[in-house]
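*Asks:* predicted coordinates and the sequence they were generated for:
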Amino acid sequence: MLDFTAVLAFIICSLLLALTTKRKKSKKTVSVTSYTRKLPLPPGPKSWPLIGNLPEILGRNKPVFRWIHSLMKELNTDIACIRLANTHVIPVTSPRLAREILKKQDSVFATRPLTMGTEYCSRGYLTVAVEPLGEQWKKMRRVVASHVTSKKSLMSTLQKITEEADDLVRYINNRGNGNGFGVIDLRLAVRQYSGNVARKMMFGVRHFGKGSEDGSGPGFEEIEHVESLFTVLTHLYAFALSDYVPWLRFLDLEGHEKVVSGAMRNVSKYNDPFVDERLMQWRNGKLKEPQDFLDMFIMAKDADGRPTLSEEEIKAQVTELMLATVDNPSNAAEWAMAEMINEPRIMQKAVEEIDMVVGKDRLVLESDLPNLNYVKACVKEAFRLHPVAPFNLPHMSTADAVVDGYFIPKGSHMLISRMGIGRNPSVWDKPLKFDPERYLGNNIGVELDETELNIISFSTGRRGCMGANIGWPMTCVLLARLIQGFTWSPVAGESKIDMSESNNDLFMAKPLHAVAKPRLAPHVYPT
């Protein structure tokens, strides 16, 4: 049975939609051929009049993404249609259909839907990733492409990645408590590595406060900052009722808005003072040369020599880039380490490759990655089997379209399933098995090639992630350092790592804790 909140939402939704039905029916569909009108919608569950499948997502089918994938498996389809009020939600679990949407018809599906979560994280749609198609998106895309993804910026970022990888190794080594063995909270360690890289890229600092008491790890401020970023990420597209029935938003029936707004306040209380102070330093002539992405955003000029970005746009874009930095590398590294600890044969192969390519007298650098194909294959396999989110950021159709012989109405939300494609048995042999060797065997080095979209981590097309050339080496260096620096084993009393997936998302159900023993000479470790 539905709970009281769901029943209330159901009743209010029915009344409000009934009042607006006549007006919506009076609007005519444009640019639709008679042939297209006759095509069926993709298969999906039976829906209620007016409200569609809202009762299903308000009831016991939580989390919604698991219900959607279960439904598609039951229907034996790679494309489905779930109607939520007046919105057609179209999930896709096939690389062939993903290529149709993200490549062949990219121009039709290049915009984003408006949601409560994305409004908060972008300060009212001021950024590049979640901004709907338009002049604001074009402007922010130009700025990010010029100042974040340029070759010069990439070299500076790789240096920061190396610095934070050094700090990560030092942090783990210091947890040995004098006996060489330390139980490491790897989720905390890898998420703070990602958070440190993000803060270094944006602000040139590792910590907002003093760090931990011994100075070797994160303090309360850094932990709260990263946890708040992850809270925002998990609620960006959470199938909130108000995203499909905007009139109900003021009620916040599911509490999503309260959670997102609170998390964004936490992020802003750390980020905004840095932006305010830096703006003042530039205005007072105290700074001359840009040192990080924040400086680059402040100094960006338009054709007339005026600042390109407003203060609000700078703050919004800084936050969005942090959101884009912290999740994928840390999640992939945590899952990969868990899989490899449980499969010593895989771990040993990675160790042997690093020892052969790099040796034991220095730590892995980004420049070693071209020769570390087995390690990169482990990262790629983690991206495939354990994506950080079930779906890519949604695309929305700007016109009526046809995909795989089905009618896709204008305004449909297209959900490309990372989870569905990466675990699709028609694409992958033994899809639930962690097997990095599936990418080896040819004479071509292992790279994050998503051209065929058999794996979707950073996506493609005009709305693909602009930071793939940062995220890929950031993840590979992270995993390589963990493997090279330490011998890993389950904590005392456990023979295997629990590989259970969280009920509510795709993270590990329990944060990964493991015992780390240094495997290199003491002088190799940063001090």
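*Replies:* Ah, there it is.

*Asks:* from now on I want contacts and neighbour counts done on CA atoms only, so please keep to that.
*Replies:* OK.

*Asks:* quick check: longest helix of this structure.
*Replies:* With secondary structure taken from DSSP state H, the chain has its longest helix at helix 311-342.

*Asks:* dropping in the other structure now:
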Amino acid sequence: MEFYLIVSILVATIFSILVHRLLLHILHRKRVKNQKPPQAKGAWPIIGHLYLLGGPDLPHKVLGDMAEKHGPIFTIKLGVHQALVVSDAEIAKDCFTTNDKAFASRPKMEASKIMAYNNAVFGVAPYGDYWRQVRKMVVFEVLSQRRVEMLGHIRASEVRASLKDLYDGWGTNKLTGSSESQMVKVEMSQWSGNLVLNIVVRIISGKRFSPNDEEGVRFQAVVRKYFELFGAFLVADFIPYLNWLDVGGYKKLMKNTGKDLDNIFDRWLKEHKQESASEDQFPGFGHDTIIKATSLQILVAGVDTTSVTLTWALALLLNNPKALETAQDEIDEHVGRDRLVEESDLKNLVYLDAIIKETLRLYPAGPLSVPHESVEDCIVGGYNIPKGTRLVLNLWKLQRDPNIWSDPEEFKPERFLTSHKDIDVKGNHYELLPFGSGRRMCPGVLFALQALVLTLASLIQQFALKKPSNEPVDMTESMGMTNSKATPLDVLLSPRLPSNMYNVGS
């Protein structure tokens, strides 16, 4: 009898605990269901907080200041739309793991409609079969690790050709009768843009542009206009019933620029097109449109983001000459000066890799990432988030969190060799997400990293680099689709290898 009594008491106790926990869970779910995230104050009628983001201050810094007041998760009104602003690593993890599918889509924007083939560019396409199929194709054909390795000869030849252009320019512009060490001034942001453009265009079309090529100059001008317009503010994106207005004439400019770019891609397509009896397996768009849209995606995702990161890395090194010297010493140790650095050497250049990570931390190419849109109700950070909410991830603020990064405003590559040595940028460490995370993460991360490290390694191996004056390099950021340096990057340079090392064919 005592045994049965003890068993009965245990069963009753366990049952009571389970019931208690169930009630607590139900009460918690009820509270969470009705709990909304903090909403930023200062919204104006109709336009909401748009007046803050359309002002003279950079949006990621405006939202960073708002996070100081409202916390790492809050909402703002963008016209008729609600946006969730996140600047915390743990909350970002919640968005891209538990709620990854919920935030897998993109908001529809006028720029995507007008200049991205009505959202056929898969980076801005809604979540669904079309996006999955095109992305899978691009990864398999261009961006897988195997394909990135196979395309190494294009990166290597373009880097060497561009550095030879620098060497030839140095030889032409150095003072007559001067010593071999005479330094000349070069604007490097244009140089890095030309280099990356040639890498990507060769992959897309097999073409390359010489520095003064007429088609290349025209193409670069169209691409620059495209980036500028894609980051422009359109009233219709936030207040749809004003779609008939074209404030600032942006829609007209977008149509013209989109047409110019389409004409170029159309010409390239006709040069390469072969008759095929295969049927189009992609829903919603014609075969030619998919080819052009996908080429545009590779161009847009690869050129500006990579070139602006190279520019920021070089600017940071010029302002921190000790770091530049350390990087050059590392290359001299592992590669030497009697041969050029190759991609197979990059695994040994751990300090240079740390420089790239620190650059991406301080100056992510997309400081507000690419916006997501929730396709279903979800719970983020304990708050109820309704379907249709736009997710804005403030990488600039998140990656300068003083609770994670000591001296967060300082350029310290060494942190990635010590306290943060296990952190990478491939979407699994939520305190550092320059390429995003989850299923909508940028699939070109491997390609971008190879191009970045090889170019920077080759440049600082082959040239001595200095600031043109004793003043620090201006690190002012500009407004636009990507976080570009607002002013040109002028650099004094001279060769640091024997002259025969620069006579490498492209």
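*Replies:* Cool, the structure landed. Computed from a prediction, not measured in an experiment: that's the story for all the values here.

*Asks:* circling back: packing partners of the longest helix of the first structure?
*Replies:* Packing contacts for helix 311-342 of the first structure, counted by 3 or more CA pairs under 8 Å, 6 or more residues apart in numbering; DSSP states H and E, involve helix 116-121, helix 186-203, helix 220-235, helix 256-283, helix 293-299, helix 344-357, helix 373-385, helix 468-485.

*Asks:* which part of the second structure lines up with it?
*Replies:* Alignment note (TM-score structural alignment): helix 311-342 of the first structure is matched to residues 288-319 of the second structure.

*Asks:* with the first structure superposed, average distance for that stretch?
*Replies:* Mean deviation of stretch 288-319 of the second structure relative to the first structure after superposition (mean CA distance after the TM-score superposition for the first structure): 1.1 Å.

*Asks:* returning to what we had before: okay if I get the helices and strands packed on helix 311-342 of the first structure as a markdown table plus distance to R99 of the first structure?
*Replies:* As requested, these are exported to a markdown table (distance: least, CA to CA, whole Å):
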| stretch | distance to R99 of the first structure |
| --- | --- |
| helix 116-121 | 25 |
| helix 186-203 | 30 |
| helix 220-235 | 25 |
| helix 256-283 | 32 |
| helix 293-299 | 32 |
| helix 344-357 | 32 |
| helix 373-385 | 17 |
| helix 468-485 | 18 |
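
*Asks:* out of those helices, which is closest to L158 of the first structure?
*Replies:* Across these, L158 of the first structure has its closest neighbour in helix 468-485 (7.6 Å, CA to CA).

*Asks:* what range does the closest one cover in the second structure?
*Replies:* Going by TM-score structural alignment: helix 468-485 of the first structure matches residues 445-462.

*Asks:* now which residue in the first structure aligns to K207 of the second structure?
*Replies:* Aligned partner of K207 of the second structure by TM-score structural alignment: V205.

*Asks:* roughly how far apart are its match and L154 of the first structure?
*Replies:* Distance, V205 of the first structure to L154 of the first structure, by CA to CA, to the nearest Å: 18 Å.

*Asks:* repeat for S417 of the first structure
*Replies:* S417 of the first structure sits 29 Å away from L154 of the first structure, going by CA to CA.

*Asks:* do the same with S268 of the first structure
*Replies:* 26 Å.

*Asks:* kindly report the same for R99 of the first structure.
*Replies:* R99 of the first structure is 28 Å from L154 of the first structure, by CA to CA.

*Asks:* show me what the helix or strand containing V392 of the second structure is packed up against.
*Replies:* Secondary-structure assignment from DSSP states H and E places V392 of the second structure in strand 390-393. For strand 390-393 of the second structure, the packing partners by 3+ CA pairs under 8 Å, 6+ apart come out as strand 81-86, strand 372-373.

*Asks:* mind putting those into TSV with distance to L446 of the second structure and mean neighbour count?
*Replies:* Listed next are these as TSV, based on distance: least, CA to CA, whole Å; neighbours: other CA atoms under 10 Å:
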stretch	distance to L446 of the second structure	mean neighbour count
strand 81-86	26	22
strand 372-373	22	23
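
*Asks:* follow-up on the earlier one: number of nearby residues for the match of K207 of the second structure?
*Replies:* For V205 of the first structure, the count of nearby residues is 13 (other CA atoms under 10 Å).

*Asks:* ditto for C81 of the first structure
*Replies:* Neighbours of C81 of the first structure under the rule other CA under 10 Å: 23.

*Asks:* translate V183 of the first structure into the numbering of the second structure.
*Replies:* With TM-score structural alignment as the matching criterion, the partner of V183 of the first structure in the second structure is K185.

*Asks:* ok, its match touching D490?
*Replies:* Yes: counting by CA atoms under 8 Å, K185 of the second structure sits close enough to D490 to count as a contact (6.3 Å).

*Asks:* what residues are shared contacts of these two?
*Replies:* P468 (CA atoms under 8 Å, 6 or more residues apart in numbering).
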